[in-house]
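sequence first, predicted coordinates after that:
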Amino acid sequence: MTQTKKVSGGHLPGRTDENARSAIDEKSLRILSNQFPNVSTTATEIINLQSILSLPKATEHFLSDIHGEYEQFAHVLKNGSGAVKRKIDEEFGNLLSEREKKELASLIYYPEERMRLICESGENMDDWYVVMINRLINVCKNAASKYTRSKVRKALPPDFAYVIEELITGRRDISNQEAYYNEIIDTVIRIGKAPELIIALSEVISRFIIDHLHIVGDLYDRGPGPHICMDILMKYHSVDIQWGNHDVVWMGAATGHLACIATVLRFSARYGNLDILEDGYGINLLPLFKFALETYRDDPCECFSLHYREGEYDLTNAMTDRKMHKAISVIQFKLEGRLIQDHPEFGMEDRLLLDKMDLEKGTITIDGVEYRLLDTNFPTIDPRDPYALSDKEKKLIEQLRRAFIKCDKLQEHVQFLYRNGSLYKTYNNNLLYHGCVPLDEDGSFREVELYGQKYKGKALYDALEQYLRKGYYAIDPAEKKKGMDLLWYTWISRNSPVFGKDKMATFERYFLEDKKLHEEPKNPYYKWINNNDTIDMILTEFGLDIKESRIINGHIPVESRKGESPVKCGGRLIIIDGGFSKAYQPKTGIAGYTLTYNSYGFLLAAHEPFKSVEYAVETGSDIHSDTILVQHVKKRKTVADTDIGKSIKENIRDLEALLDAYRTGLIVERA
């Protein structure tokens, strides 16, 4: 599709009176005429754009709370949450057996691995290539049918663009073309290019089946490969990201914010994932290793057990990692305490706990109640100034700060998050955000103060996002520091839309036995999301039509095991965090929800855990998914019904104004 520059004004087709012309910015029309210099080119573009509006709406794919589970993430992207299988069923129906359909789907997901397995089986490869290339062409042709030929051509890999275009646009049922068609395939096989063509076709199918990807927050923490997930996303053809709280704290760490750096390190240590930082990002953790062994040499660090996964963690590192875990946790509590003291406007004084400890008695007093501490060995804490870093801690955290700032790969990933991300997004009548819109108990928008100004609802999101961007990009040191501190605040504050809880009870979970103190009460938002008036209020606040729009939410794992439904308020709000992270699967009972939205409506799928790529290739198996929600639209959606369609309609109006200017002589045509 040609991208037409939008200009102001426009009119109804056929109007040529002076009032219509005078309402149009002549300067803008002259600029547009540089792209379309005469009646012919302008009329052709109008025809092109008008016809695009009638094409079916492309498929969107929604994922949330990936938490570093890169293998399952990669597989769900490859299978389009079942969209590939549906396309195969649509194309072949009963012409292929279920086994053949599985094998074809597996080939599309993992072409190289599948071909290697077939080759090892001793099958005649030339015959197999003929069959599979023809099947892939049929699926590819079906998947590409909802796009213009121009868009299809642009999406084809350069090495095989000509071949694939000929194969998917040719008419094999016409005798004049059958020999030509077959000769292309035969020649590809004869010259040894069949494997590359199969890989190219598989990638093109995946590209056409899912047109746009939405990540509704939390790519980082817990799982072993967030950096791999980021590498995958950076190669994806079309994606947007709504920042989650775990993304924001990594973004803060990339700015060099000390409390964010400590938090990222603590999470990585807690889940046995320090190799993400060392091997994935090349950040030197030797200073932390030496400091932890020296400071906590004889400390068993029993309160700092690791949440590692069986078979995926080297237990010989456990004791060392526990010491590193404790060392960075104490530093985190100190750094956070200083921030809270420096920013009384954050309203987080209740999280100042180090000064409430009595290490001689081994107790802490919270809200007038004394509790026994499970750990009292804090050699770096000065009771007179418990939030002060020791000299060695200062040196350590400064070394770590420099390492994070100078890490090119981390900076590249975070810049991608900033370029393609935001705190919320409105897209095709859907409102996407990770956590919540903070509410008070009565269901009204909560008013939050940020640096002397009060915000609520959409204004809170907008103000926070502006500061978060300043935290990374601002030149002015004072503005940059404000933004950096708000990156940490957004990660952890009760008033943050991406956190959505009354507190983060990290300290209590480490050091206090009373389970009631471990609770993290949710924002009242979660009590109100089944209320139609609340959904109307939120959608209206973000400028959306309450009859047509819905909210897509992540962040809070839906406890499917207990019968909880991700579908709230009759389908007007859908929570798609269902345990993509293995750490949550015992709680949720599934391995995540994903949502697709095509021209016929919404499909919400619940997935079982992904075993491995090897298992999928060898058995032709897929993630077992149950479609638990199907919402069909009354009328099949077309491009005209989308945000892109609105833009195209505006471009058509501008082009019609230009056409009118040519025909009335206001602007002179050029050859």
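On my side now, so go ahead. Numbering: from 1, shown residues only.

drop to CA atoms for contacts and neighbour counts, all remaining ones
Noted.

the strands in the stretch 551-671 of the chain, which residues?
Using DSSP state E, counting those that start in this stretch, the strands of the stretch 551-671 of the chain run over residues 567-568, 573-575, 593-598, 601-607, 625-632.

okay if I get the ones you listed as TSV plus mean neighbour count?
Converted to TSV, the strands of the stretch 551-671 of the chain look like this (neighbours: other Cα atoms under 10 Å):
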stretch	mean neighbour count
strand 567-568	18
strand 573-575	23
strand 593-598	24
strand 601-607	21
strand 625-632	15
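
so for Lys85, which of those sits nearest?
Across the strands of the stretch 551-671 of the chain, Lys85 has its closest neighbour in strand 625-632 (11.3 Å, Cα to Cα).

what sits against the spatially most central residue of the chain?
Residue closest to the average C-alpha location in the chain (Cα atoms, centre = their mean): Ile215, at 2.1 Å. Ile215 makes contact with Phe62, Leu63, Ser64, Val239, Asp240, Ile241, Gln242 under the criterion Cα atoms under 8 Å, 6 or more residues apart in numbering.

distance to Val330 added to the strands of the stretch 551-671 of the chain, as CSV?
Listed next are those as CSV, based on distance: least, Cα to Cα, whole Å:
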stretch, distance to Val330
strand 567-568, 40
strand 573-575, 34
strand 593-598, 36
strand 601-607, 38
strand 625-632, 42
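
out of those strands, nearest to Asn553?
Per Cα to Cα, nearest to Asn553 of those: strand 573-575, 4.6 Å.

how distant is that closest one from the center of its chain?
Strand 573-575 sits 16 Å away from the centroid of its parent chain (Cα atoms, centre = their mean, to the nearest Å).

just checking, what packs against it?
Secondary-structure packing of strand 573-575 (3 or more Cα pairs under 8 Å, 6 or more residues apart in numbering; DSSP states H and E): strand 550-553, strand 567-568.

mind listing which of the contacts of Ile215 are in strands?
Here DSSP state E is the test, and the contacts of Ile215 give Phe62, Leu63, Val239, Asp240, Ile241, Gln242 as lying in strands.

residue contacts, the second one?
The contact partners of Leu63, by Cα under 8 Å, 6+ apart, come to Leu213, His214, Ile215, Val216, Ile576, Tyr593, Thr594, Leu595.

which of the ones in strands among the contacts of Ile215 tops the neighbour count?
Neighbour counts for the ones in strands among the contacts of Ile215, by other Cα atoms under 10 Å, peak at Ile241, which reaches 30 neighbours.

can you give me the strands for the stretch 251-400 of the chain?
357-358, 363-366, 369-372.

got it, and the stretch 1-150 of the chain?
Under the criterion DSSP E, counting those that start in this stretch, the stretch 1-150 of the chain contains strands at 60-63.

A further structure is provided below for comparison with the first:
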Amino acid sequence: MEKLEHKYLERLSELYPTIAKASTEIINLQSILNLPKGTEHFLTDIHGEYEAFSHVLKNGSGSVRRKINEVFGHTLNEQDKRFLATLIYYPKEKMELTKKTEDNMEDWYKITLYRLIEVCKRVASKYTRSKVRKALPPDFAYVIEELITEKPELNDKEAYYEQIIETIIAIGRAEVFIIALSELIQRLVVDHLHILGDIYDRGPGPHHIMDKLEEYHSLDIQWGNHDIVWMGAAAGQRSCIANVIRICARYANLDLLEDGYGINLLPLATFALTYYQEDPCECFKIKGGNTLNPAETVLNMKMHKAISIIQFKLEGQLLIRRKEFHMADRALLDDINYEEGSIRLYGKEYNLLDHAFPTVDPENPYELSKEEEEVMERLVSAFANCEKLQRHMQLLLKKGSLYKVYNNNLLYHGCVPLNEDGSFKEVEVYGRTYKGRELYDVLEAYVRKAFFALDQDEKQRGRDILWFIWSSPASPLFGKDKMATFERYFLAEKETHVENKNPYYRLLEDDSVVNNIFREFGIEGDCCHIINGHVPVHHTSGESPIKCGGKVLVIDGGFSKAYQKETGIAGYTLIYNSWGMILAAHEPFTSAEDAITRESDILSDSILVKRTSLRKTVGDTDNGHHLQESIDELKQLLKAYRNGQIIEKE
């Protein structure tokens, strides 16, 4: 036996000190391998829409309703199934409504508990008893386990279960028990959650989404460009801070910063009122569905313009300092003719829609004024010292990455930067060039350095790379030739607003390109997919989220209300269970109140992407491969025990 192998088996023997214990663990692990594969749930581009996100999480993109159908088939009518599903999503609220109309609540409790227990049995059936036990609410763990576990030794099972349920009702615990069962079903219906980026921006509730994700039992996050800019802001990168505040102002979400994260915007508001008091700021109107009163709107627009000008100055400073970003053409303030109110871009002269720049020195346009500098110092301190924001960013760092390979699927938010011929685009990062997977890896390393590096120069490189990932044409999370923020504010000519996409998006139907991406990320086999967010799928114009014969699934369909007129739906989500993949297209979500009172769900259409004839087991998954490795190691330990190479400890 090799010395290293022997040392490892000695360590393993400390965990399994006898033949009996090692054998028992092999049996346990082998049994897990034969269980059905757990359900994976994929969401992307949530953009702060907390209510819609929460509802989709509750219904598992239709998984709860599918389980109800499996259990009750034709024994319940559609109305009863819809009621039961709504009860599972919103148990407390639905029961309050029911009590207003139901004459005999005791019978209702009994019927409802029986139905919920049957659904619980079904959703728990694909897990080990140990895993189910860990998911049980502590107050009811024993009772629920009794109710959902088959007991062949009992002669009169019905009487046994009926006695438990009658006791629950008699002691006044039926409602809390129904809530516990409903939450357990929500917990067990999805084994693992994938968030493919863009939790932040546009919608009002990303902080609530992050709170929810902090409590979620099993998840990973692929960073989106909007998450990255918030990470940059939390790390103290000034251009990222300005972008975050500008976008909040643009979508009337400054309350998110002030109330959600406790970031004081009074210095910015005071500055904006001082320098833009008489400026109507017409180019800085609010977008999206959020409404403000007239006074709030006026102040919001002035703050919007003030932070935008600060942003353009800070980005110009950054691009002058970081020539290696090769984005000097995006430093635009020195292209303005301040006397004429025009700018020279793309070899052509354009008139500016707004040419009031009271804080810009034409001789040194990128220098912050004394007052702007003071505002930024206060903001940097506020972002750095916000405990809740820093906690949320730590979750993104702990659970997140730029890409993930999971069960033979490649998950990322944006694109793999490509050249026109489909080859991987070479990108310079601090003096070296990278492409394909290497590019992702080096960028992710720098993201982590922004938060954890001890060397201050490396830490600053990490902070600046966060802005680079946010807006560079070479970024895998942005994937366009420019971010035309300045043009959209200041120029009427629509041709200047165009942001051309990376060739990746045009080549998604090219089999050889997609296969090359699979090879680059070490993925092989027949059942593999790229699962992608970032660019909304235009459902109304007939665009399909399924590309390249099913190898690529683009699941951003417009969770954000700002996109829904364009996409025609409210987002795609994806379910990957033991039988295959189901893509769900969602209708716009109105409110939780509508869902409760009208029993409306937001699943509008399901598309079967792939169905297997043989049900997938845990043994077919990444976790299964790890378990098989553990089994093989334990078998080596058994052999060592039996050969006398290692002595039993007990």
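Received the coordinates, thanks. Since this is a predicted model, take the numbers as computed values, not measurements.

any idea what the TM-score comes out to?
Put the two chains on top of each other and the TM-score (TM-score structural alignment, normalised by the length of the second structure) is 0.99; 650 aligned residues with a Cα RMSD of 1.2 Å.

still on that earlier bit, from Leu353 of the second structure, how far out is the residue in the second structure that the residue nearest to the centre of the first structure lines up against?
Structural alignment (TM-score structural alignment) places Ile215 of the first structure against Ile195 in the second structure. Between Ile195 of the second structure and Leu353 of the second structure the distance is 39 Å, computed by Cα to Cα, to the nearest Å.

try Asp329 of the second structure
21 Å.

ok, now Pro473 of the second structure?
Counting by Cα to Cα - Pro473 of the second structure and Leu353 of the second structure are separated by 26 Å.

corresponding residue for Lys356 of the first structure in the second structure?
Using TM-score structural alignment, Lys356 of the first structure pairs with Asp335 in the second structure.

likewise for Pro37 of the first structure?
Checking TM-score structural alignment: Pro37 of the first structure goes with Pro17.

quick one: its match and Ile646 touch, right?
No. The pair Pro17 of the second structure / Ile646 is not scored as a contact, 9.8 Å apart, by Cα atoms under 8 Å.

just to revisit the earlier point, so what's the match of Pro37 of the first structure closest to, chain neighbours aside?
Ranked by Cα to Cα, 6 or more residues apart in numbering and with sequence neighbours excluded, the top spatial neighbour of Pro17 of the second structure is Lys649, at 5.0 Å.

so what corresponds to that neighbour in the first structure?
Going residue by residue (TM-score structural alignment), Lys649 of the second structure aligns to Arg670.

before we move on, what about Ser239 of the second structure?
Per TM-score structural alignment, Ser239 of the second structure is aligned with Ala259.

what about that match, how many residues close to it?
Using other Cα under 10 Å: Ala259 of the first structure sits among 26 other residues.

tell me the contacts of it?
The contact partners of Ala259 of the first structure, by Cα under 8 Å, 6+ apart, come to Ala253, Gln332, Leu335, Glu336, Trp488.

go on, Ile647 of the second structure?
Residues Tyr641 are the ones in contact with Ile647 of the second structure under the rule Cα under 8 Å, 6+ apart.

go on, the one 3 residues further on?
Neighbouring residues of Glu650 of the second structure by Cα under 8 Å, 6+ apart: Pro17, Thr18.

quick one, helices of the stretch 351-500 of the first structure?
391-405, 408-420, 458-473, 477-492 (DSSP state H, counting those that start in this stretch).

quick check: longest helix of the first structure.
helix 318-342 (DSSP state H).

how about residues contacting that helix?
In contact with helix 318-342 of the first structure (Cα under 8 Å, 6+ apart) are residues 258-259, 262-263, 265-266, 269-270, 272, 288-289, 291-293, 295-297, 299-301, 304-306, 346-349, 351-352, 354, 386-389, 393, 485, 507.

mean distance between it and the second structure after superposition?
For helix 318-342 of the first structure, the mean deviation from the second structure after alignment is 0.3 Å (mean Cα distance after the TM-score superposition for the first structure).

could you check the angle that helix makes with helix 391-405?
Taking axes from the mean of the first three to the mean of the last three Cα atoms, to 10 degrees, one finds helix 318-342 of the first structure and helix 391-405 inclined to each other by 90 degrees.

run the chain-centre distance for helix 318-342 of the first structure.
29 Å.

now do stretch 241-261 of the first structure
Using Cα atoms, centre = their mean, the offset of stretch 241-261 of the first structure from its chain centre is 15 Å.

kindly report the same for stretch 236-243 of the second structure.
Relative to the chain's own centre, stretch 236-243 of the second structure is displaced by 22 Å; criterion: Cα atoms, centre = their mean.

kindly report the same for stretch 527-540 of the first structure.
On Cα atoms, centre = their mean, the centre of stretch 527-540 of the first structure falls 24 Å from the chain's centre.

against Val176 of the second structure, how distant is Ala242 of the second structure?
From Ala242 of the second structure to Val176 of the second structure the distance is 46 Å (Cα to Cα).

more neighbours: the two, which one.
Higher neighbour count among Ala242 of the second structure and Val176: Ala242, with 25 against 15, using other Cα under 10 Å.

which one is the more buried one nearest to, not counting chain neighbours?
Ala242 of the second structure sits nearest to Gln311 (Cα to Cα, 6+ apart), 5.1 Å away.

just give me the match in the first structure for the one you found.
For Gln311 of the second structure, the aligned position in the first structure is occupied by Gln332, per TM-score structural alignment.

mind checking how far its match is from Thr490 of the first structure?
Taken as Cα to Cα, the span from Gln332 of the first structure to Thr490 of the first structure is 16 Å.

Val188 of the first structure too?
Relative to Thr490 of the first structure, and taking Cα to Cα, Val188 of the first structure is found at 55 Å.

kindly report the same for Tyr371 of the first structure.
Taking Cα to Cα, one finds Tyr371 of the first structure at 29 Å from Thr490 of the first structure.

equivalent analysis for His518 of the first structure, please.
Where Thr490 of the first structure is concerned, His518 of the first structure sits at a distance of 21 Å (Cα to Cα).

okay, these two: which has more neighbours?
Thr490 (25 against 17).

I'd say the more buried one and Met504 touch.
No. At 12.0 Å, Thr490 of the first structure does not count as touching Met504 under the criterion of Cα under 8 Å.

of the contacts of Ala259 of the first structure - the most surrounded one?
Ala253 (28 neighbours).
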